[in-house]
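1. Dropping the sequence and predicted coords here.
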Amino acid sequence: MGGQEGSESESRTLGALYLNIGLQNGVLLRTVLDSVTGDMSDTRTRYLGSRPVKLFRIIMQGSEAVLAMSSRSWLSYYYQNRFHLTPLSYESLEYAAGFSSEQCPEGIVAISTNTLRILALEKLGAVFNQVSHPLEYTPRKFVIHQESGHLVVIETDHNAYTEDTKRQRKLQMAEELKEAAGEEEAEVAERMAEALLSEDLPDAVFGAPKAGPGMWASLIRIIEPIQGNTLFTMRLDQNEAAFSIALVKFANQSDMDQQFLLVGTVKDYQLSPRQVDCGYIYTYRIVGDCTSLELVHRTEVEDIPTALCPYNGRVLVGVGRLLRIYDLGKKKLLRKCENKHVPNLIVDIKARGQRVFVSDVQESLFVLRYKRHENQLIIFVDDTNQRWVTTSCLLDYDTAAVADKFGNIAVIRLGGDTNDDVDEDPTGNKALWDRGLLNGASQKTEVIANFHVGETVNTLEKATLIPGGSESLVYTTLSGTVGVLVPFTSREDHELFQNLEMHMRSEHPPLCGRDHLSFRSYFFPVKNVIDGDLCEQFNMVDPGKQRSISEDLDKTPNELSKRLEDIRTRYAF
């Protein structure tokens, strides 16, 4: 670990003496210091930022804590029997010291640029920081305009009125009041109608009026995410529901840098049984630095445009169970190619190179090859398992992660002998000898990993959560959980945590007494995934059991705790 020793701080917790060392390269070292011999042991390292680390000792909850400053500020403290190193949700600080007064018994006085600030920390045990910006309807999907960083969000609510419909209903109710009143009550009815039209009750406080099944309200919103300001709003008509969105650059345009926003909507959508009047694909031109939208045209389709994906200067569209390639025309989008062999309903489309990964609502994943010379989309790989897919994420050219509505995450891969140089077979003769399992595609995917999360997974994304960290698979669920699946980089780590998980299953069973292995294998047998939440509970078991487990693994409890902390901090805060 390069760099010079920057500064030191000591803190006493449970009779132990800890030495914190800040380095010039932005790394913080925390080591246990023997108060008799001066020996240093159990050194933990953490990358804090791009600037040299400064350390300041403060008092937090009656015990000593360390405030570490690099390109952002961090607080190292002892809470619930273990050390925490948490980034502060605040702007960059340059110098700090402990501060105490009657109004602020445990505060921090700090310098930021040319201002002196007094801070008080709250929610010390919180591991997640969030800022909420209220929206009018339920947000469904969003895209990020890379040049400006603005978010384009589609919001859709069922059983809801649009603002125009609400005004029309108010006028209608006022007219009905006047008509229902007799001559003697006309003056009273007039005043009631005026009061009805003049009142403005916010839906966030009093609730929105229920429109009934089959009634939809939607809008498109551009948000500046730092301050949460709405820059532009486009409202759709009553009973028009927006379900998909994508930013696309079309190759047939003279300005190749011009971006277009495509929004897929459906008119008069009945949920059960699923019934659709028609669908639309709106094409908007991005104006300026993504501060407004200009409508180019609207293309009518026969089913729900459930998924949109840019593809080699065109756009892939899932129209119900049909997969199509569209190009930009002057009056509407022009259909260029179509595949009709997805069985039920397309819910997600991802593309890389010539391969297209299409997720079906019930039949898992299909991989297609686009043959440009023949202008054909051909399915050459599918999955042998039924998965009710909600979202998918490409990990590399051959591998995809999929999540289903029953709370499972799976990683599936095209085999090493997979050949995507396939031909369409319009006569059906080739299918007699080249068809594979279950009358599906001739080639099948391999299941690399299976894991039951227990909650419906909404999104999957491959991301790096800390500067200089490794990539991990981040997922979010319907209940609000944010989880991370991290890859092992060595067989030694994998075997250690596999053995630790096995010991934790027997030594620390779940509170409700349910078998842990059967839960994680609820729909598919768990495969190649180790339950990190269970391993993290090692720090919570009795010291006697910790020693017993550690001895079986030829480690000490401190070494196991350090390995757990390293695997956690390598990928996330």
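-> It's in.

2. can we go C-alpha only for contacts and neighbour counts from here?
-> Fine.

3. which residues of the stretch 351-500 of the chain fall in strands?
-> Counting by DSSP state E, counting those that start in this stretch, the stretch 351-500 of the chain has strands at residues 355-360, 365-371, 376-382, 389-394, 399-404, 408-414, 443-452, 457-463, 472-477, 482-485.

4. what does the stretch 101-250 of the chain give?
-> 107-112, 115-120, 139-144, 151-158, 216-224, 229-235, 240-248.

5. The nearest residue to residue 240 once chain neighbours are set aside: how many residues sit nearby?
-> Computed as CA to CA, 6 or more residues apart in numbering, the closest residue to residue 240 that is not its neighbour in sequence is residue 267, at 4.6 Å. Per other CA atoms under 10 Å, the neighbour tally for residue 267 reads 22.

6. ok, residue 267 - contacts?
-> Residue 267 is in contact with 239-241, 276-280, counting by CA atoms under 8 Å, 6 or more residues apart in numbering.

7. circling back: could you dump the strands of the stretch 351-500 of the chain to TSV with distance to residue 339 and mean neighbour count?
-> Putting these into TSV (distance: least, CA to CA, whole Å; neighbours: other CA atoms under 10 Å) gives the following:
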stretch	distance to residue 339	mean neighbour count
strand 355-360	11	24
strand 365-371	9	23
strand 376-382	6	23
strand 389-394	19	23
strand 399-404	21	23
strand 408-414	21	23
strand 443-452	18	20
strand 457-463	26	19
strand 472-477	30	18
strand 482-485	34	16
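
8. Comparison target, given below:
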Amino acid sequence: MLIEDDSLHLYHLTLTKPTAAIKSILGQFLDNKKSQELVLATSTSIELWQFHSESGKIKQICHQQVIGVIQNIDRIRKGGSNLDLLVITSDSGRLSILEFDKDELKFFPVVQEPHSKNGMNRTTPGEYLCVDPQDRTITIGAIERDKLMYKAQTNNNKLELSSPLESVSKNTLTIQMVSLDTGYENPMLAAIECNYAHYDASLKYDPQSSNLTLQYYEFEQGLNYVARRKDTLEIPSSSTTLVPLPTPIGGVIVAGSSFIFYHNPTIDQQLYLPIPSRAGSSPVPIVCYAVHKLKKNNFFILLHNELGDCFRVLIDYDDDSEKVTELSVGYFDTISPSTSINVFKKGYLFANVTNNDKMLYQIEDLGDNDSYISSSQFSSLEDVFDGNKKHEFKPRGLRNLALVQIIDSSNPCFGGALVKTSESKESRIAMITGHSHLKLKTHGIPISTLVSSPLPMIATSVFTTRLSAESKNDEYMVISSSASSKTLVLAIGEVVEEVQDSSFVTDQPTIGVQQVGLKSLIQIYSNGIRHIRQTETEGKITKKTFDWYPPAGITIISASTNQEQVLIGLSNRELCYFEIDPTDDQLIEYQERIEMSGGQICALALASSFVNKSQRKSPFALVACTDETVQVISLQQHNCLETLTFQALSANCTSAVIISNETSLVAHLGLENGLYVRSTLESITGKFSDTRVKYLGADSVKLSAISLRQSQQVGVLAVSTYPWLCYRSKNKTRITPLMGANIKCGTSFYSEEIGEGIVGASASELTIFTIGEDEDNSEMSIEDELAIEDIRLRYSPTKMILEDQTAFVIESEYGVVSPYQSGEEVDSDYYSAFGYSRKDESWASCVQILDLESKKITFSTELEDNQKPLSLCRMNFGNQKYLMVGTAKDLTFQLNNNPKYKIITFLINGSELELLHYTEVDHPPAAMIPFEGKLLVGMGKYLRLYELGKKQLLRKSSTLVDYLTKIVQITHQGKQRIVVGDGSNSTTFLKYDSSDNIFVSFADDVMKRHITALECLDHDTVIGGDKFGNVFVNRIPFTLSKQADQEWSLVKYQDHYLNSAGNRSKGLCEFFLQDIPTSFFKGTLVTGGKESIFYTGLCGSLGFFEPLISKSEVSFFTALENSIRKVLDPNLEEHDKKRLYCQLLGKDQLKFRGYYNPVKNVIDGDFVEYYFELDPRTKTKIATELDRTPRDIERKIADIRSRVAF
């Protein structure tokens, strides 16, 4: 592979996946008859959530990324099975059916049936998906014309699909499609369709007089034919949703803007009913529904509209006449507007919220006592739409539902930025999301402080211990101070109090405490070892103490213990080893001692957890000396105290720990220079392998093994400048900072009264805390990589600017009336729950200032006169700071709209804004930046410079760039250069010519792109994103850049050609994200990390592009990606299950990442990390092709991620 010297190669990784779920369904995917799981599908991932009856909450048990774009999901059940399969349509052109592997906790495909070519268009089936309630057929439909029906059969416990039966309806658009419950009769479909045959380019479409029809399709099982039934029904133009009813009722409910009606095609029955609407609100369409079967053929039906109101539908059915006698509807409750809702058997409602956090509610009441409107009052749709009959309600607080869980969601995300806070000393990302949130995302785990109290001394070490082997709780907390030469022993119970009869040596600092044998304790202190044996006679506990002393003039400087072994290091460099006699808890010293030749012993470690649970003794010991070395010493009988491995370090080791993972022992080392080293110990030779290094802070690293009983593992607490937690999660080792924990040493403890926690000390203060937050409606576990802090805003944010710990945010909402302009006190909680009052063509807008350190809003000002903020800029005029806001007045989303545009100037006075003046402009000010002490505004095709005036801004320059259409982004490259992003014409490089007082374009892109985000990388290079999900990097040639700086006259007078600039920028990189980029920013999330390019996506994704630093690195990852692409080729028929986990949709990765343009110079890190999920044989095969070992490749992949993020 030829790599050019001036080329740029990026490595892409997604940190958080898109959270905008396109659909949610319920099914039984685990092997449990009473279980019910929730499947959430985003455009590029599948999540499986399990409901826990004990907590009344759902927990994610599976998250799988897919290669491709998911369109729709449903469930189907094999014949004779009690498990459901997941049916997926996607852009791969295949109908995929997945089964869940309960052992691996992953989905894998059992059927991948091709039906169309790769990609999506309006005639490609897959937009609509419905499964017959009796699991006999699967139907997929396109937006226009085509529908395909598959007959599903079970053969040898395998689901098989027949060849598809096609139904073609020319000149027909499908609005909605569902399967009807017909029992054992022929399967039927119902669809809302629109025939556009009589429309042409000259005839304007009128939605009020549209010809929407309710069309039925029937599958003739005997003839194996899909028939389009003739009994069509014209329905109102506002019809949006079809609700199929279960047997024995059957039929379908058609729901639209404030109306429903029932139709049964088998008996031609129709019932009509209006849906109550909010007082003063216009008709609101129904967007989703939930049908839940109760006992004795009863049903719980909920309809949900786009404002979040839920309505319950009651059906009276006469079994004798087999007809529906009455239909009733009533207001149920109001939740956040959702894409889909689901009702669990346990009586819980899940809301897949469209633009906010997802919610889980408990159904406390079915609303039987609420008021209902009956269909007996209406004989036709004309009666329903009668304007004289009003059916209104007022939204109220939750009465029938109770919120029990909030699941964080970051969609839609309108932008982000990197912010540094003094609290965590770690970079965090601020994201503005809808609806009305600013979210701070930090790599870390939050803590809940239980106890914080002063100590009578400066603590340097903390230990906890049980009193006997049978005890489950830690009963003693031992605090040692080397500065005061004291030891404090505390009892852990309902209260923490000092123990007077502990038999510990308290006038010397403690080096180690351990429960050994059955009922004994040992205390290791500077001048010896105290062995405390407890005996119980006639219910009375007596303690006997035995002391071991080192030779005269020699002290103990280091120690490590477990329940069966004790290892101490003496000041004369000797190593003493003890074992515990299992019969009488005696401490037995090994007769030989080993003298370390490298220097003083500074750290020791014995294994505190083992791979084999029956194993009780550590086979190895780590010995670190002050000559910057660490040795592995054998403790086995045939070669006890023999040196097996010798390893040099970059600094002295201050502490060491050995714990086990699933397969081997792992050594953890904390160094003096702030480095944390993790390395695997070979089980026989004790050699170090697979070594990983991470910088934790400026202080030396102190380690301690801690028990994480909730996740059934032993982790490592690493304390440097601030504490970190190392643990295993999802088969990966993670090291994550603990947020808000100010400790210098610590260890874990467990008690029935407090539960699982960590006790730590900093100077003379003791702190007891638990990992994760314990709140009523949200949870944080160690499996979560990002801690999220939420600041509630007034409206939906659109733009944000950060300055240190201050955020300036402009916010707006369309079609609502602001209650804040009246000057009266406003109940923000009420409007947060139910939204603002609706009014057509009305804007509610404001500017807010936030303090990110205190997470509070410090100032808010409303933008009156129906203004919508478009752009935001903070700049200096002289010594004063100003905030500029570009607005549009009376803006609507209709043709022939002529809003008025302004630039509002605010003076920043501390944490407040003072209105200075307005400046009217003749084009929308969509982009503003500071430029050489002036305000540069991009409006339409114009670039204009403004200076501050007393009554308005003063225009100093105006440049018309005639081949642009709408400037949406501007970034300053330095000096007099800028790059402009256009709404449809990509990027243009311009330079300010001070002699002519204009901007001159000298280079632009070879492609037409619809820019959504833009960021400057260097003086010649920009990265941008467009509204189709593409990311690109453009650079102007070096010779052109040099001419623009040094020989400007040669460039200035170049002729433009092809309706664009005289030169073209070079495309360095191309990549498809499947999420619309909304912002780019540079930085790193780790201490001492490498600066990279982060991005946020509209659907809530967060990721980064990391520049590869050498040609060898580029060659390695390119070869690795190609090798993985070969083994995961979707066209290969023979796949083992491990590889099937990675190919759920049957889509080629290269086609996916090159959706619009071929991938160029970008490594897909998400795809490369599939290497971890491959089977050992495939890993070895790929490693052999690359002349590496599998462990080398895994380390390479992990290292490139850890340079920038977690």
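-> Arrived safely. All values reported here derive from a predicted model rather than from experimental measurement.

9. coming back round to it: now render the strands of the stretch 351-500 of the first structure as JSON lines, adding distance to residue 88 of the first structure.
-> Output for these, formatted as JSON lines (distance: least, CA to CA, whole Å):
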{"stretch": "strand 355-360", "distance to residue 88 of the first structure": "39"}
{"stretch": "strand 365-371", "distance to residue 88 of the first structure": "41"}
{"stretch": "strand 376-382", "distance to residue 88 of the first structure": "46"}
{"stretch": "strand 389-394", "distance to residue 88 of the first structure": "31"}
{"stretch": "strand 399-404", "distance to residue 88 of the first structure": "32"}
{"stretch": "strand 408-414", "distance to residue 88 of the first structure": "32"}
{"stretch": "strand 443-452", "distance to residue 88 of the first structure": "33"}
{"stretch": "strand 457-463", "distance to residue 88 of the first structure": "21"}
{"stretch": "strand 472-477", "distance to residue 88 of the first structure": "22"}
{"stretch": "strand 482-485", "distance to residue 88 of the first structure": "19"}
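
10. Show me the one of the ones you listed that comes nearest residue 338 of the first structure.
-> Among these, strand 376-382 comes nearest to residue 338 of the first structure, with 6.8 Å by CA to CA.

11. The closest one corresponds to what range in the second structure?
-> The counterpart of strand 376-382 of the first structure in the second structure, counting by TM-score structural alignment, spans residues 998-1004.

12. where along the stretch 51-200 of the first structure do the helices fall?
-> In the stretch 51-200 of the first structure, the helices defined using DSSP state H, counting those that start in this stretch lie at 163-180, 186-198.

13. ok, residue 489 of the first structure - contacts?
-> Contact analysis of residue 489 of the first structure by CA under 8 Å, 6+ apart lists nothing.

14. hang on, the earlier thing: alignment lookup: the residue nearest to residue 240 of the first structure to the second structure.
-> For residue 267 of the first structure, the residue aligned by TM-score structural alignment is residue 889.

15. quick one on the thing from earlier: so which of the contacts of residue 267 of the first structure is surrounded by the most neighbours?
-> Most surrounded of the contacts of residue 267 of the first structure: other CA under 10 Å gives residue 241, at 27 neighbours.

16. residues contacting it?
-> Applying CA under 8 Å, 6+ apart, the residues near residue 241 of the first structure are 156-157, 216-218, 265-267, 269.

17. who wins for neighbours among those?
-> residue 218 (29 neighbours).

18. Which residues are in contact with the alignment partner in the second structure of it?
-> Using TM-score structural alignment as the criterion, residue 218 of the first structure maps onto residue 845 of the second structure. In this structure, residue 845 of the second structure makes contact with 795, 810-813, 818, 862-864, 866-869, judged by CA under 8 Å, 6+ apart.

19. With respect to residue 312 of the first structure, which of the contacts of residue 267 of the first structure is nearest?
-> Nearest member of the contacts of residue 267 of the first structure to residue 312 of the first structure, counting by CA to CA, is residue 280, at 22.3 Å.

20. Format the contacts of residue 241 of the first structure as TSV; extra columns: distance to residue 16 of the first structure.
-> Shown next, in TSV, are the contacts of residue 241 of the first structure (distance: CA to CA, whole Å):
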residue	distance to residue 16 of the first structure
156	56
157	56
216	62
217	61
218	59
265	62
266	64
267	67
269	65
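
21. what are the ranges of the helices in the stretch 351-500 of the second structure?
-> 381-384.

22. from memory residue 172 of the second structure sits against residue 146, does it?
-> No: with contacts counted by CA atoms under 8 Å, residue 172 of the second structure stays clear of residue 146, the gap being 9.0 Å.

23. For residue 466 of the first structure, what is the corresponding residue in the second structure?
-> Under TM-score structural alignment, residue 466 of the first structure pairs with residue 1086 in the second structure.

24. From residue 1195 of the second structure, how far off is its match?
-> Here residue 1086 of the second structure is placed at a distance of 18 Å from residue 1195 of the second structure (CA to CA, to the nearest Å).

25. Which one's more surrounded, these two?
-> Set residue 1086 of the second structure next to residue 1195 and count neighbours by other CA under 10 Å: residue 1086 wins out with 21 against 13.

26. Identify the residues contacting that one.
-> Counted by CA under 8 Å, 6+ apart, residue 1086 of the second structure has contacts 426-427, 1202-1206.

27. try residue 430 of the first structure
-> With CA under 8 Å, 6+ apart as the criterion, no residue contacts residue 430 of the first structure.

28. Mind doing that once more with 10 Å?
-> Residue 430 of the first structure is in contact with 423-424, counting by CA atoms under 10 Å, 6 or more residues apart in numbering.

29. The one 10 residues further on too?
-> Contacts for residue 440 of the first structure were tallied using CA under 10 Å, 6+ apart; they are 341, 366, 379-384, 431.

30. One more: residue 68 of the first structure?
-> 20-22, 28, 48, 53-57, 74-76, 85-88, 93, 95-96.

31. List buried residues within these.
-> 20-22, 28, 48, 53-57, 74-76, 85-88, 93, 95-96 (16 or more other CA atoms under 10 Å).

32. In strands, which of these appear?
-> Among those, the ones falling in strands (DSSP state E) are 20-22, 28, 54-57, 74-76, 85-87, 95-96.

33. Just give me the neighbour total for the closest residue to residue 936 of the second structure other than its chain neighbours.
-> Leaving aside its chain neighbours, residue 936 of the second structure sits nearest to residue 945 (4.6 Å; criterion: CA to CA, 6+ apart). When neighbours are counted by other CA under 10 Å, residue 945 of the second structure registers 25.
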